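Q: What follows is a predicted protein model with its sequence.
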Amino acid sequence: MRRRDFLRAAVLGAGTSVAFGFSVTRQAIAFPAVVGQSPYGELLGPDANGIMLPKGFTSRIIGRTGEQVAGHTWHGAPDGGACFADGDGWIYVSNSELENGDGGVSAVKFDSAGEITDAYRILSGTTRNCSGGPTPWNTWLSCEETDRGYVFEADPWGVREAKQHPAMGRLTHEAAAVDPERKVVYLTEDEPDGCFYRFVPTTWEDMSAGTLQVLADDNGGLAWVDVPDPSAADQQTRDQVASARHFDGGEGAYYSGGTCYFTAKGENRVYAYDAAGNVLNVAYAADEVPDAPLTGVDNITGAAVGDLYVAEDGGNMEVCLITPDDVVAPFLRVLDQDESELCGVAFNPAGDRLYFSSQRGTSGASSGGITYEVTGPFRKP
């Protein structure tokens, strides 16, 4: 195991003891991550787009707020995103974190060569669409980061009308991550005392009805407890279960291989919830790492090889990676955009293009958003 020893696991499900009940995977046997050498080497000087990348990687801008992308005006404050296979090409969807009903979601369609062929709106009239998550049935769950916000389900092709899902709870939604093994959807909440939830649909692939649950303490372990009133008519969902676990600023979420990874910005931590073992681990904690390269943790995604990619809201505007060997290192850095945040990290289906946005770009305003594509020799399984 080299340094990847169970005794280094920061297990939060049973006080300060170490739990051995979870299955051993490449992603789960070495927490927390420590600073090390990136598998891609050092970052080079900035390219023409002001992005520092490793050798062999290039960037391009695919959209700027207010400018045309294939005849579609790119939205302000681009945030969470995901990719969907589309024949030989793919679609990238991107949230808009604008206020007062000016948010929503746009989509960009690419052909097999990566050329943009179309762009269009798939959700409109919503507020502060921050993050969300893709589903295995090829829809996009877009989350409103506003008091008693909703989760909406949108069609990446823009053919079917988007649906509002009140059953998934009314709260300050951030991200959604689908667990097809347990047939649940994990949800984060961007509040200083936010919770970690899961939604159990009555019928799988139908989010219109089901049970909202919150992760809570249970006699030294963890339990999923039903939220009495998901509509939050009289009390916020995070305050309805006395034993609920609280996290400071829940942000991105990503599910893979039995584990839901999620970030807590106020804690500068990446958590790893082992669903089979019902154990919560700390995958990365900035305050435990000297000269931590990753701070302001926000959106998160993963590559097929097992690498996690975490975007920064603040810090020094980097997307960092955490390898299966639990090494954390910068993958890219955006210069001269200190008043922005990075978000929307997502890989195309082939895993050779990474998309992300700088929400406020060089201007520091929602009208200055920029969406990028990075191409290069990404590691494969």
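A: Sure, I can see it.
Q: Going by C-alpha atoms from here, please, whenever you check contacts or count neighbours.
A: Fine.
Q: pretty sure residue 65 contacts residue 74?
A: Yes. Using C-alpha atoms under 8 Å, residue 65 is in contact with residue 74, at 4.9 Å.
Q: Please say which of the two ends up with more neighbours.
A: Taking other C-alpha atoms under 10 Å, residue 65 and residue 74 do not tie; residue 74 has more neighbours (28 against 21).
Q: give the contact list for that one.
A: Applying C-alpha atoms under 8 Å, 6 or more residues apart in numbering to residue 74 gives the contacts 63, 64, 65, 66, 67, 68, 106.
Q: The same query, at a cut-off of 6 Å, please.
A: With contact taken as C-alpha atoms under 6 Å, 6 or more residues apart in numbering, residue 74 is in contact with 65, 66, 67.
Q: just so I have it, where are all the helices in the stretch 1-150 of the chain?
A: Secondary structure of the stretch 1-150 of the chain by DSSP state H, counting those that start in this stretch: no helices are present.
Q: How about the secondary structure of the residue nearest the centre of the chain?
A: For the chain, the residue nearest the mean C-alpha position is residue 252 (3.1 Å; C-alpha atoms, centre = their mean). When states are read from DSSP: H, G, I helix; E, B strand; the rest coil, the local structure at residue 252 comes out as strand.
Q: Residue 197 now?
A: Secondary structure for residue 197, judged by three-state DSSP, is strand.
Q: Surely residue 337 is in contact with residue 363?
A: No. With contact defined as C-alpha atoms under 6 Å, residue 337 does not count as touching residue 363 (7.6 Å).
Q: Take this one as well and set it beside the first:
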Amino acid sequence: MERRTLLRAAVLGGSSAAFGGTLWRGAAYAAPAQPGSGPYGALGAADANGLALPGGFTGRVVARSGRAVPGTSYTWHNAPDGGACYADGTGWIYVSNSEVDPSGGASALRFSSAGTVTGAYRILSGTRQNCAGGRTPWNTWLSCEEVSLGYVYETDPWGVAAAVRRTAMGRFKHEAAAADPVRRVVYLTEDETNGRFYRFVSAAWGDLSAGTLQVMVAGTATSGSFTWADVPDPDGSPTSTRTQVPGSKSFNGGEGCHYADDRVWFTTKGDNRVWQLDLAAGTYELAYDDSLVTSGSAPLTGVDNITGSSSGDLFVAEDGGTMEICVITPGGVVAPFLRVEGQSGSEITGPAFSPDGTRLYFSSQRGTSGSSSGGITYEVRGPFRA
């Protein structure tokens, strides 16, 4: 607890320490990205776990739904979804949501410095269809309910402090969250065909109990300038938050969200797009759109969860598609990074890097069975570029 208290004090004091444990390079993304040779080369043949990986990378299964996590007595949850990693002394923690309704919630895996699982436990219970979420600079996990009038819950990855419902962050079909320590806001996506993109301006950074929910206001084009407007009634009843502000921009099925280096990226599954906002300039544009691929077939479809590495690469997981995680480089190249084979009835969820950037965690939500009880959580290790 002492280490987390010190980190929290540094963040609240305005520290410019890297968010997520690594420093991001300032890179202007070419947009929209086009297929090309990725930085890691072609995928090899699938291994015994069905993972097709580039040369030099290896994968393993760290947990399976409905089974005890190896080395522990804890039963891993069904339908693993959004996730994040946290430094824990010499090791780390990976948290994962459970997208089932009722009794969703979230669990955590604890790893030693050698990557051995040393513990597994529940960090959130009694909630519904916890899909994605996001980590905060003060090392908590925001778990989001993907249901009508859903809530955001702030949870403790160490499983010590009780989870807290953050009502002020609005009630809608929440998907993902991304914290911006520069502007001291949290960005939020909404999984509706006419969903909106929001930000929550907390009354005091580091405390999400009170603040103002705002929505992005922009034109109908795929690029331009934007502003923010207050949502009059964040409770969303009887009028939904997405319909309260005239001129707020509609997005087709908001999914993953990621912040780094004065930019925020989010995905929309209804039109297979990755959007990017230049927060300093107040502009937005497309980082990727499968309909704008100019040569060959689109390598990335069913866009869903998104995360980033210290090199500035974005890693985007597919819900369906060809069950791949694709990389989008700052130079505007999109290419497969890995593929999960034999699991066409599933989706890839929860990509997150270990604090040192050498391991990528993610899940196949329904595994080979196509059922929420068949979820598989993986680790991929290898020479990720710095």
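A: Looks like it came in fine. Keep in mind it's a predicted model, so treat the numbers as computed, not measured.
Q: where does the TM-score land?
A: Aligned and superposed, the two chains score 0.92 in TM-score terms (TM-score structural alignment, normalised by the length of the first structure); 355 aligned residues with a C-alpha RMSD of 1.2 Å.
Q: Relative to residue 200 of the first structure, how far out is residue 222 of the first structure?
A: As judged by C-alpha to C-alpha, to the nearest Å, residue 222 of the first structure and residue 200 of the first structure stand 17 Å apart.
Q: oh, I was asking about residue 291 of the first structure
A: When distances are taken as C-alpha to C-alpha, residue 291 of the first structure and residue 200 of the first structure turn out to be 40 Å apart.
Q: Looking at those two, which has the bigger crowd around it?
A: Neighbours around residue 291 of the first structure and residue 200, counted as other C-alpha under 10 Å, are more numerous at residue 200. The numbers are 21 against 9.
Q: Doesn't that one belong to a strand?
A: Yes. Counting by three-state DSSP, residue 200 of the first structure is located in a strand.
Q: ok, it touching residue 184?
A: Yes. Taking contact to mean C-alpha under 6 Å, the distance of 4.8 Å between residue 200 of the first structure and residue 184 places them in contact.
Q: Looking only at neighbour counts, state which of residue 337 and residue 363 of the first structure leads.
A: Counting neighbours by other C-alpha under 10 Å for residue 337 of the first structure and for residue 363 shows that residue 337 has the greater number, 19 against 15.
Q: how about the more buried one, what's its partner in the second structure?
A: Across the two structures, residue 337 of the first structure finds its equivalent in residue 343 of the second structure, going by TM-score structural alignment.
Q: Could you look up the SS state of that match?
A: For residue 343 of the second structure, the secondary-structure state derived from three-state DSSP is coil.
Q: quick one, what contacts it?
A: For residue 343 of the second structure, the contacting residues are 367, 368, taking C-alpha under 6 Å, 6+ apart as the criterion.
Q: same thing with residue 127 of the second structure?
A: Contact criterion C-alpha under 6 Å, 6+ apart gives 103, 104, 105 as the residues in contact with residue 127 of the second structure.
Q: what ranges do the strands span in the stretch 151-300 of the second structure?
A: 152-155, 164-165, 174-180, 185-190, 197-204, 207-217, 224-225, 227-230, 254-260, 263-268, 273-278, 283-289 (DSSP state E, counting those that start in this stretch).
Q: same deal with the stretch 1-150 of the second structure?
A: For the stretch 1-150 of the second structure, applying DSSP E, counting those that start in this stretch gives strands covering 34-35, 51-52, 58-64, 80-88, 91-98, 106-111, 117-124, 130-135, 141-145.
Q: nearest to residue 181 of the second structure, of the contacts of residue 127 of the second structure?
A: Among the contacts of residue 127 of the second structure, residue 105 lies closest to residue 181 of the second structure (C-alpha to C-alpha), at 25.9 Å.
Q: Number of residues surrounding that closest one?
A: Per other C-alpha under 10 Å, the neighbour tally for residue 105 of the second structure reads 28.
Q: Would you confirm that it contacts residue 125?
A: Yes. Checked against C-alpha under 6 Å, the pair residue 105 of the second structure and residue 125 is within contact range at 4.6 Å.
Q: In TSV: the strands of the stretch 1-150 of the second structure, plus distance to residue 28 of the second structure.
A: As requested, these are arranged in TSV below (distance: least, C-alpha to C-alpha, whole Å):
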stretch	distance to residue 28 of the second structure
strand 34-35	15
strand 51-52	30
strand 58-64	31
strand 80-88	25
strand 91-98	30
strand 106-111	34
strand 117-124	37
strand 130-135	23
strand 141-145	28
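Q: mind checking which of these is nearest residue 251 of the second structure?
A: When the strands of the stretch 1-150 of the second structure are ranked by proximity to residue 251 of the second structure, the top entry is strand 130-135, at 17.1 Å, counting by C-alpha to C-alpha.
Q: ok, now which ones touch the residue lying farthest from the centre of the second structure?
A: Of all residues in the second structure, the one whose C-alpha sits farthest from the chain's mean C-alpha position, using C-alpha atoms, centre = their mean, is residue 238 at 29.4 Å. Taking C-alpha under 6 Å, 6+ apart, we find residue 238 of the second structure in contact with no residue.
Q: Count the neighbours of residue 351 of the first structure for me.
A: Burial measure for residue 351 of the first structure: 18 neighbouring residues, criterion other C-alpha under 10 Å.
Q: Residue in the second structure paired with residue 232 of the first structure?
A: Looks like residue 232 of the first structure aligns to residue 236 there (TM-score structural alignment).
Q: Apart from its chain neighbours, what residue comes closest to its match?
A: residue 171 (5.6 Å; C-alpha to C-alpha, 6 or more residues apart in numbering).
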